[in-house]
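[1] below is the sequence, then the predicted model.
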Amino acid sequence: MKTIKFFILAAAVLTLWVGCNKDNSTGTTRVKVRMTDAPANYEQVNVDVKAMVFKIDNDTAVNLNVTAGVYNLLDFANGLDTLIASNDVQSGKLSQVRLILGTNNSVKVDGVVYPLTTPSAQQSGLKLSMNSVLTPGVDYNLLLDFDANLSVVKTGNGTYQLKPVIRVITAATTGSIHGSIVTSLALPATVSATNGTTTYTTVTDDNGNFLVHGLPAGTYTVIVTPKLPFLPVTVSNVAVTVGIKAELTALAF
């Protein structure tokens, strides 16, 4: 059986969510794990979440209280998310998060539901390498940002595979860019935001809205590429500030 290689697009980072009590001596940390997604050109992308395991101090395995079930990733696009796990865990160095998927994964294309094969994720779990210290008395929020458009791969024989493309991001250390397209004939459109040599992409939803999130502070060039025969539009010098959603003027083609 061919092994599926999983791609992690960014280094995983945990950030302070509420507050810190330096006198806390219980040795535990509260962590909330949320899941979100970038829009994709599918009707549904369903993932079967079964379990999640933290590896702390390189040897201690902590099973999280996961809300197991089948999640349509497209329900959590453009800034929406869902809480999938919340736990008080042992404090220490978090070196790995393992997301375990079941067998009930599928994609819906043109009204037809196709199974998504994910042998590696079903057997040993999707492993996300971490390098974060969980301090006693500090609450952390971890956001798993799927890219459903890149995660679903159509094979040569017409079947589909799930090769999860995930960024691990935190809202407290990033900003976002929001905008909309009012010309329905130009939809769907692809949106990219570039800062230096790094580019982040998304696609519009059915109503023409888009949100590029998980962006480090900086100045971005945004390119909106609509459906043909409409031509791309570039918006330069878009300033992104930590914790702030930058709003673009609605675009008409």
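    That came in fine, so what should we check first?
[2] for the rest of this, base every contact and every neighbour count on C-alpha atoms.
    Fine.
[3] and the strands in the stretch 151-253 of the chain?
    152-154, 160-162, 165-169, 175-180, 190-195, 198-203, 209-215, 218-225, 233-240, 245-247 (DSSP state E, counting those that start in this stretch).
[4] buried residues, the first one. List them.
    The one in question is strand 152-154. 152-153 (16 or more other CA atoms under 10 Å).
[5] can you give me the neighbour number for V242?
    16 (other CA atoms under 10 Å).
[6] go on, the one 4 residues further on?
    Residues contacting A246 under the criterion other CA under 10 Å number 17.
[7] which residues does it contact?
    175-178, 238-240 (CA atoms under 8 Å, 6 or more residues apart in numbering).
[8] where along the chain do the helices fall?
    Counting by DSSP state H, the chain has helices at residues 119-123, 148-151.
[9] any idea which of these is most buried?
    Highest mean neighbour count of the helices of the chain: helix 148-151, a mean of 20 (counted as mean count of other CA atoms under 10 Å).
[10] now for that helix, which elements pack on it?
    strand 28-38, strand 165-169 (3 or more CA pairs under 8 Å, 6 or more residues apart in numbering; DSSP states H and E).
[11] who does the shortest one touch, helix- and strand-wise?
    Applying 3+ CA pairs under 8 Å, 6+ apart, we find strand 165-169 packed against strand 7-8, strand 139-147, helix 148-151.
[12] second structure follows, compare the two:
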Amino acid sequence: MAKWTCVFVLLFSGLFSCGEKEDIQSSRGSIEIYLTDAPAAFDEVNIDLRNVLINFTDSENSGWQSLDEVEAGQIDLLNLYGGIEKFLGSSLIESEKITGFMLVLGNDNYLVKEGMEYPLFAPGAQQSGLKIMLNKPTAISQDFEYILDFDAMASIQYDQQNDQYKLIPVLRAFERGSGGSLRGTILQKDVFTYVSIIKGADTINTITNSDGYFFMGGLAAGNYVLSVSPDRKYQKLMLDDINITAGNNIDLGVISLSEKPNTGTIAGKIVPASVSTTILLANDLDTINTINGQNGDFLFEQIEPGIYDLLIIPEVNSNYENKIISEVEVIAGDTTDLGVIQINKLNRTGQLIGKVAPASVDTRVAAILDSDTTFTTTQNNGDFYFEQLEEGSYTLWFDPIEPTDYLEGFLYDVKVNEGKTTDIGNIKLSKK
């Protein structure tokens, strides 16, 4: 009888232990992970998702475990924008802290640009995974949803040296319902529009969907600037002082874009600025002229869109060449900034020759024109010469080097003319 009693007690004890585990299991919350994306200037950005992991430990290097229900395969990130999400997997919560998430990618990553497919090299994601660290306290008995926001545009870099595209991931993770959110609708829904929200050095991007709608969630509290950048036909729009607070969901409503003006502007700067110039802007139909300001700046406003040639004409006797800049495009509503334009001096040169006596004195000769100085030295017979001196009126400086018992001398207003040789004859040095 005692034997049967013992067996009964052990069996009962085992059943109790199993029930206790089920109660503990059922009291644990769960976490679900979703993926969304910001836009990129490509047709497709496909990642080869192999696994999604979560970490509840205190270590970033160990303790990673796979989520349940992970569907491995390719995901086109550019399909996940404007509030569209993809479920990645789930897990029961195992501790009161979530250390982070990890995406593990395979080798078949690629992007499509203008109909052409290019491999997308993602070394970090293939070797050690893409880690998004949180280190966030978590209630073990509650359910959570987290969004992984993958910024495809910021994540893709072109390696010119190796002629390949690289995936250097830019991701952020936020709990659904945390922080604040921002949404709105662009009235011109057929207009391809980038939407960015900016706080200091941080920028979060998205694009509008086919209905003109945009959404950005998980925004930290603070003051933001919203930038709306439509295609060429419409003007860029900036909205300042958008105050995001935790739990505050701001709806900007319908935003109407303004068309750009039907004329454009051309700007630039002539260097050296001290040279007065006339600037002509011409095409087959019209010629417009202006002059540069004191600092070299020039501006053409209200110019009809089209392709123009720009002719820069320095003032007479400035010794600077004309310059032509061809195929300057004027776009309605935009400013074409030509930047700094360097004009060159005319190649108006002549020669200058002479002879220093006594010839035994090694002499340095300087030809000075305004702020420019050109040097030469005498030969054994005392001869000296300058080739390709700019046309102008020079001061010559004679500086005896050896022996040193001769005085330096000057000769003023020596004319050099284009294409001619000026012979100043014999220059006699005086002893000290």
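    Yes, it's here. What you are looking at is a predicted structure, and each value in this text was computed from that prediction instead of being measured.
[13] ok, back up a step: same list (the helices and strands packed on helix 148-151 of the first structure) but as TSV, adding mean neighbour count and distance to Q90 of the first structure.
    Compiled in TSV, those are given as follows (neighbours: other CA atoms under 10 Å; distance: least, CA to CA, whole Å):
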stretch	mean neighbour count	distance to Q90 of the first structure
strand 28-38	21	5
strand 165-169	21	21
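[14] out of the ones you listed, which comes closest to P188 of the first structure?
    strand 28-38 (13.4 Å; CA to CA).
[15] could you check the angle the closest one makes with strand 165-169?
    130 degrees (axes from the mean of the first three to the mean of the last three CA atoms, to 10 degrees).
[16] how close does the longest strand seen in the first structure sit to the second structure?
    Assignment by DSSP state E gives strand 44-56 as the longest strand of the first structure. Compared with the second structure after fitting, strand 44-56 of the first structure has a mean deviation of 1.3 Å; criterion: mean CA distance after the TM-score superposition for the first structure.
[17] residues in the second structure aligned with that strand?
    Taking TM-score structural alignment as the measure, the second structure aligns residues 44-56 with strand 44-56 of the first structure.
[18] can you give me the buried ones in the matching stretch?
    For stretch 44-56 of the second structure, by 16+ other CA under 10 Å, it's 44-56.
[19] sorry, back to before: need the helices and strands packed on helix 148-151 of the first structure in CSV with distance to R98 of the first structure, can you?
    Formatted as CSV, these follow (distance: least, CA to CA, whole Å):
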stretch, distance to R98 of the first structure
strand 28-38, 12
strand 165-169, 13
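[20] out of those, which is closest to T204 of the first structure?
    strand 28-38 (9.1 Å).
[21] nearest to P136 of the first structure, out of the helices of the first structure?
    Here helix 119-123 is closest among the helices of the first structure (CA to CA), at 30.9 Å.
[22] so which of the helices and strands packed on helix 148-151 of the first structure is nearest P119 of the first structure?
    It's strand 165-169; of these, that one is closest to P119 of the first structure (CA to CA) at 15.5 Å.
[23] where in the second structure does the closest one fall?
    With TM-score structural alignment as the criterion, strand 165-169 of the first structure aligns to 170-174.
[24] over in the second structure, see which of the contacts of A246 of the first structure survive.
    Retained contacts for the contacts of A246 of the first structure in the second structure, judged by both residues aligned by TM-score structural alignment, their matches' CA atoms under 8 Å, are 176-178.
[25] which of the residues you listed count as buried?
    If we count by 16+ other CA under 10 Å, these have these buried: 176-178.
[26] thinking again about what came up before, can you tell me what sits against the match of strand 165-169 of the first structure?
    By CA under 8 Å, 6+ apart, stretch 170-174 of the second structure touches 132, 134, 146-152, 154-155, 218.
[27] separation between I307 of the second structure and I207 of the second structure?
    31 Å (CA to CA, to the nearest Å).
[28] neighbour count: those two, which is higher?
    I207 (25 against 15).
[29] re earlier: between the helices of the first structure, which gets nearest to N78 of the first structure?
    For N78 of the first structure, the closest of these is helix 148-151, at 12.5 Å, according to CA to CA.
[30] hang on, T421 of the second structure packs against L352?
    Yes - between T421 of the second structure and L352 there is a contact under CA atoms under 8 Å: 5.6 Å.
[31] what is the aligned counterpart of P123 of the second structure in the first structure?
    In the first structure, P123 of the second structure lands on P119 (TM-score structural alignment).
[32] next: Q74 of the second structure.
    So Q74 of the second structure corresponds to V70, using TM-score structural alignment.
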